[in-house]
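Fold the following for me, if possible:
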Amino acid sequence: MKITLDWLRDHIDFDLDATTLGARLTMAGLELDALYRLDQGLEMVQVGRLETVDPHPNADRLTLCQVRIGESCLQIVCGARNHRPGDKVAVARVGANLPNGMAIQLGQIRGVTSQGMLCSLKELGLATESEGVLILDPATPDGQPIAQALGRDDVVLELGITPNRGDCLGVRGVAREVAALTGKSLNPLELPEVGIGAPEAIAEVRLEDPIGCPRYAGRVIRGVKVGPSPAWLKNRLEAVGLRAINNVVDVTNYLLLDLNQPLHAFDLEKLHGPVVVRRAAEGEILRTLDGVERNLTPAMTVIADQERVLALAGIMGGAESGVTEATTDIFLEVAYFDPIATARTGRRLELVSESRHRFERGTDPEAIPHVMERATRMILDLAGGQAGPVTLLDGGTWHAPAEIFYRPERVNRLGGIDLAAETMNGMLDALGCQVMPISGDEPRFMVIPPSWRHDLKREEDLVEEIVRLYGYDQVPTALPRVPASPPVPDPQRVLTERVREILVGLGYQEAIDYAFVGPEIQARFDGAITPVRLLNPLSEEQSVLRTSLIAGLIESAQRNLNRGNMRLRLFEMGRVFLPRAEDGILEEVERLACVLCGPAEEPSAHAAARAVDFHDLKGDLEVLMHGLTGMAPDLVAGGPAFLHPLRKAVIQGADGDAIGWMGQLHPAEQGALDLRRELFVLELDLGALPAKVKSGSKEIVASRFPGIQSDFTFLMPERTPAGAVVAEVMAVDAGLIRQARVVAIYTGTGVPEGWKSLTLSTLLQADDRTLTDAESKGVAERIIARVVERFGAALR
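This is a model prediction of the structure:
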């Protein structure tokens, strides 16, 4: 939102300079994004009068001018041909640095001294292209600074307006803030008198969509003369970045910025029959002012006549009904369009406009009659004509702001301040609120917010208003009060912190994705579940609630790979949203997902490069599960169809139920997603983990007694899971067997078909003694007996 100081002073008299004002507004929540002077580069440009214009003695295409600036007369060589003696022109003196980057110096041009430059709009930074020098109004005083002559002696403030403060998208709204911050009074908005000069020119309007348009006003103005706007209006609009078009359209744009009320003017001759505010019909098409044909749906509110759609309500007018230089009669529209309906239509059509920006944040329904009168008066003054009566329709779907109960004591307690009730009431009154006392022992009040403040709905909103006007920087710093005994730790938080600690220690980085994904990638990774679709999605790529974390995490991996980051270790913890089959109720489940790809280690001259594989991910899972539960994960064959059929597994819990899966992404899926590396992924249900989660790392004391390492080679059926064999071996004597791992698996010559040779290495060690040969032999015998009995194996 751009405003200028002079424009702001039309609404309130204040003595703050631009920098101080910007700082005050920033502390009040209207952040100053930029501040710049309009006259930058014009400091040494003045109005001059051409006394003589003669041919250059040494050049046919140049002129030699004598220019009077106050008491001095300058000789200037000029290459333009549109100036004559007596003209008032913009003269850049020696030493000027113009907005276009040109530095003016004393110079010789074809043997003649030139003491400055006659400027065009381009040199002054006011146009991208211009022909000839700028010729000013003959009444412009000689020697006047050009910035003052052109209305450029002003300062622009660019404010970042948050979505809840739509009332500050107009100069009047910012002026209200300045009044509340400084204690000054707003200049009253006088209701202009508009005589009814054309009583027969009654606007026939029908309101058929009161939901999309709660209030609508229309008026016919006949006999206007469309033409250029006066300089003051052009300067105001151009100072804040809007291009002047013509006097009628410029009035609507001016009031949009001044009073935060979008308006629209139609060419009356192009309308057929009554104006109707309705829903669009299926298949209707509108070519908007930007020249684009747009397909409409019945969910969209439009302005139409008996033959066609004229405009998208609250967003943009149609190209075929706009005001042109040939227009003589207009139909002027001022309305309040529903914020949600306007936002939904604009997002669906991907159409952005100044009107939509304001309507979707909420305008002031009660200001419509005043804005209509003010716009009419300005059009009559600038374009002439006669106005008919106003047709004002109210659909009854908009209601005045509800009363808010508030307690000064609560404001002080929540805000950390100490203000009297009278001071708080004065702040609320300055914002336009009505404050009414309620009888009782403690000061209590009922507040009616103004019609332009749609964001004030509850007591906490009033607390925020009072604190920000008081000044966040004025709130004293105080340490929080904490209980003497430490709080009971939240088990879920302990779990997530421990997961984060372990995975970061393994070299993973945490990713945070949106809970919304596209339906295509959702179906690719969890097609068995129908996800919940959002009613008002940001885009089609974020239109459904995720039922799996892996879809978003793979998209993150895809973005990293496309940008050259080939070694990835990513994890995410978050909720997925699962509709229950029996009743459709949405369940939120906490899950963990990991993605692994690229080299196993950073490239080194001392080790050969190796890409990660299934066992790297399995090893990370083992470290994680042992760190969380003290137990190794139980893996069985299986897993989702989007995983490699030979490199996937289901992760089981202590009761044998599946709590997750892991594996390599299927090559077909890798190709469909155009991934440059093999991806290894896992997803785990955090809520299904056993309750005994280690709350942090603990000291590990190494035994000072020697260990005994033994190897066993068994012949067993080929389909016997190696993990199951390891688990059985570890269960033989959990106190002495410190480690059991598979060191070799062999099939081929010497091994019967359907069988395999599996070699295990074990480590036996005690904390309090050196093991004897007898103890070692006893454990070995029990290991052999257990494996032979459980798996039908034979010792080789």
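
use CA for all of it now, contacts and neighbours both
Noted.

Residue 645: helix or strand, and which one exactly?
strand 643-652 (DSSP states H and E).

Tell me which residues are up against that strand.
Applying Cα atoms under 8 Å, 6 or more residues apart in numbering, the contact partners of strand 643-652 are 614, 633-639, 658-667, 684.

The stretch 401-550 of the chain: helices as residue ranges?
Secondary structure of the stretch 401-550 of the chain (DSSP state H, counting those that start in this stretch): helices at 408-415, 421-430, 459-470, 491-505, 519-526, 550-562.

could you check the angle helix 519-526 makes with the strand holding residue 645?
Angle, strand 643-652 to helix 519-526, by axes from the mean of the first three to the mean of the last three Cα atoms, to 10 degrees: 60 degrees.

wait, doesn't residue 431 sit right on residue 178?
No: using Cα atoms under 8 Å, residue 431 makes no contact with residue 178, being 9.9 Å away.

Here is the second sequence; please produce its structure so I can put it next to the first one:
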Amino acid sequence: MKVSESWLREWCNPSLALDALGHQLTMAGCEVEGVEPVATAFSGIVVAEVLTVTKHPDADKLNVCTVSYGTDEVLQIVCGAPNVRAGMKAPLALIGAKLPMPDGSTLTIKKGKLRGVESQGMLCSAAEMGMSDKSDGLLDLPADAPVGTPLREYLKLDDQVLELNITPNRGDCLSIAGVAREASLLTSAPLVPPAIPTIAASTQDTFKVTIAATEACPRYAGRVVRGVNAKASTPLWMKEKLRRQGLRSIAPLVDITNYVLIELGQPMHAFDLNQLQGEITVRLAHNGEQITLLDGQSIELKDNTLLITDQAGAVAIAGIMGGQRTAVSLETTDLFLESAHFAPSAIAGRARQYGLQTDASYRYERGVAADLCVQALERATQLVLEICGGQAGPIVDNVAEASALTKRSVTLRAARIKRVLGITLEHAEVKALLERLGCEVTDTAEGWQVLVPLARFDITIEEDLLEEVARVYGYDAIPAVMRPLTPMLHLPSQESVRLEQLRAPLIARGYQEAVTFSFVDEAIEEQLSPGIDRIRLLNPLSAELGLMRSTLWSGLLRAVSYNLNRQQTRVRLFEVGAAFSLEEGQLQQRRKIAGVVTGFNEPEQWAAPKRKVDFFDIKGDVEAILAAVSGETFYFIPVVHAALHPGQCAQIATKEQVVGWVGALHPQLESTLGLDQSVFLFELDLAYLQKARVPHYTAVSKFPALRRDLSLVMDSHVLAQSLERIIANVAPPQVVSWTIFDIYTGQGVELGKKSVALNLIIQDASRTLEDSEVNTIVATVVAALEAETGATLR
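All right, here's what the predicted structure looks like:
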């Protein structure tokens, strides 16, 4: 939001320098991001009058002008501007004047000759004075501009523009009036708005309006103005004010609505009355309905879009942009001026839905006061009649929802100010502060009952009023004192304990926790988890963030790519977050933990050789997580996953459900993401990892343990977890552990078979076992392995 200092001081002129005023605005929440001059530092330019214009004897595009600049001397100026004419007022750069150049240098005006004719200065365009990027001719000054007056003084060019960062909750500050209210509130300087007269109707012509979508459009005011001169010139003062706000002058009727938008904060639209057919209806669009907008863009509408229509169809997208068919032009003679209140929820996101962003939609999305419509309409009518002439009809004010004009009532208790803000304020001081906010305040036994201005959409509860008190009192004036706190014992929740137990083994293995976007690229998401019903965003931040993620891998892989592109070749990341999908038409949100690793298994060091991370490294990391979960046995089952390498992929499951996946990223996906090294991933559903393991003590046996090594030949497809399941089912408690320590295939072992060497550690807690007992235990285990896997002793 740009704010001209001179325009702001017309409304409120505190006795503060601009930097001090900017500091107060910043501390109150309207951050001043920058201050810029409205014109470059030219000098020696005055208002001049062109007396005569004759053709240059030796150049078709040049004219020889005689110019008066407020003294008895008349200067001869050679000028090539196409709009120069006798009697016009224009800026004149005298001999010795200094003008800015595009490269940052300065041009000093000297007496010279152009095609043999002497020129004693230069008539200037706005671009030549650094007031615009381009100009079609001389800056045409008003006829009453005083000749000889320095141009900087006449146009008040020693002005500055503040660039304000207005937060989304403060839509009431998106105008000169709104910022002036803030300045008056903070400095106690009087607010002096311009006089806006009630325009008496000089014709009884009206145009019928029907509001069908009453919730989206609670109020719609309009007025007919006939006999306007659309070819009139926009006054220079208005052009200058618009320029300083970053708006280009287009034509008087458009400039007036833009001026009222900036001044009061109420978006308006002017329709060519003779192009409207039948009556205006405010309604929601039909799917597929078409409109061609002012910028020439043809839009296919959706049924969530609020429209202004006539009998022939849509004439504007409400609160966003008008249509081309009913737009005003230089041939317009009769107007219908619109000033409406649209609910923020009816406008929010609609402009982005069609790839649009306008000043009107920016304000309506944040909230425009419902009581501003008629005031803005009167102001626009006043300016139209002054600049373009015409006859105004009566205002037709359609209020479909009276509740939109009902002020919100909020209670503020005096005791809460002391408790929450830690300051003590006098009752009268608080009341005066609230009244300066524009509130209507009634005293109560505990404090105040406050009627909030309609423009303050952000004040809904007592805490909002407390924030206003703190903001206006001054955050820097509140003492930095710690509040006395009653000691309390906060026990962590079971879920937080469980998550910490899952995070701990990953952190210990060198992982770093990441937080990534929940919005992801559709192209990558489809490859990571094909066949899932996904949630598409109606108004994505960008085309690459159009879906809600169904897997945490989407964000983690982008993070890996980002790090690898910045020479971080060893990456270990994990994330705990939500994944989203549609199941039977219902939104499902599942909490998951996922990780990704790539590069070397250890940081570079002298004590160990380099080795690239592999499938078994990440499988070990997953097993460390699962070891923190009690009550379940987890199996790694070789099943194909579309995103994972077919030979390095496993589904993680219990006897009842699938818990997650682990494996190497598919080579095709590695290529798509531009990854030049192998990447390994895992993802687990937290819903199936509910119970944290509680450590318990096991007595250490004082009797010797016995080891028995077994070499078994079995089919090559038999999994280690199959052996684990069998041994766990048949082995007595004396088998305290077992380990596979060798696998062999090759000479001496039949094709399709493998030799697996494992050991059994056998120990009793109460006595030393005899050989016969140990042999019986080993025979039981071997028999079970033979029966279920076909294994034989080698």
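
if we can go back for a sec, out of the helices of the stretch 401-550 of structure 1, nearest to residue 542 of structure 1?
helix 519-526 (8.1 Å; Cα to Cα).

Kindly spell out which helices and strands sit in contact with that closest one.
helix 550-562 (3 or more Cα pairs under 8 Å, 6 or more residues apart in numbering; DSSP states H and E).

from the middle of its chain, how far away would the helix it packs on be?
The chain centroid and the centroid of helix 550-562 of structure 1 are separated by 21 Å, computed with Cα atoms, centre = their mean, to the nearest Å.

Which residues does the longest helix anywhere in structure 1 contact?
The longest helix of structure 1 (DSSP state H) is helix 773-791. The contact list for helix 773-791 of structure 1 (Cα under 8 Å, 6+ apart) reads 708, 716-717, 720, 725, 728-729, 732-733, 764, 793-795.

Write the PyMOL selection for whichever of the residues you listed are buried.
Selecting only the buried entries of these in PyMOL, with 16 or more other Cα atoms under 10 Å as the criterion:
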select buried, resi 708+716+717+725+728+729+732+764+793
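
Would you point out the most distant pair within the contacts of helix 773-791 of structure 1?
Across the contacts of helix 773-791 of structure 1 (Cα to Cα), the longest gap, 28.4 Å, separates 708 and 717.

follow-up on the earlier one: for the helices of the stretch 401-550 of structure 1, give me TSV that also has distance to residue 589 of structure 1 and mean neighbour count.
Shown next, in TSV, are the helices of the stretch 401-550 of structure 1 (distance: least, Cα to Cα, whole Å; neighbours: other Cα atoms under 10 Å):
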stretch	distance to residue 589 of structure 1	mean neighbour count
helix 408-415	34	17
helix 421-430	44	18
helix 459-470	32	20
helix 491-505	12	17
helix 519-526	15	18
helix 550-562	14	19
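
Looking at those, which is nearest to residue 217 of structure 1?
Of those, nearest to residue 217 of structure 1 by Cα to Cα is helix 421-430, at 29.2 Å.

The closest one packs against which elements?
Judged by 3+ Cα pairs under 8 Å, 6+ apart, helix 421-430 of structure 1 is in contact with helix 171-182, strand 434-438, helix 459-470.

So what touches the second one?
Think strand 434-438 of structure 1. 425, 428-429, 443-450.

How about stretch 574-587 of structure 1?
With Cα under 8 Å, 6+ apart as the test, stretch 574-587 of structure 1 has contacts from 515, 529-532, 545-549, 588-592.

at 10 Å what do you get?
496, 512-516, 529-532, 544-549, 588-593, 685-686 (Cα atoms under 10 Å, 6 or more residues apart in numbering).

before we move on, what about stretch 523-536 of structure 2?
So stretch 523-536 of structure 2 is contacted by 519, 522, 544-555, 557-558, 580-585, 587-588, 641-644, 665-666, 668-669, 672-673 (Cα under 10 Å, 6+ apart).

picking that back up, mind checking which of the contacts of strand 643-652 of structure 1 are in strands?
634-637, 658-665, 684 (DSSP state E).

Give me the buried entries from the residues you listed.
For those, buried by 16+ other Cα under 10 Å: 634-636, 658-665, 684.

Neighbour count: residue 431 and residue 178 of structure 1, which is higher?
Taking other Cα atoms under 10 Å, residue 431 of structure 1 and residue 178 do not tie; residue 178 has more neighbours (26 against 22).

Secondary structure class of residue 370 of structure 1, three-state.
At residue 370 of structure 1, secondary structure determined by DSSP: H, G, I helix; E, B strand; the rest coil is helix.

The aligned residue in structure 2 for it - how many residues pack around it?
Counting by TM-score structural alignment, residue 370 of structure 1 lines up with residue 375 in structure 2. When neighbours are defined as other Cα under 10 Å, residue 375 of structure 2 has 17 of them.

Is it correct that residue 375 of structure 2 is in contact with residue 194?
No: contact criterion Cα atoms under 10 Å: residue 375 of structure 2 and residue 194 do not qualify, at 11.6 Å.

Tell me, how many residues neighbour residue 281 of structure 1?
15.
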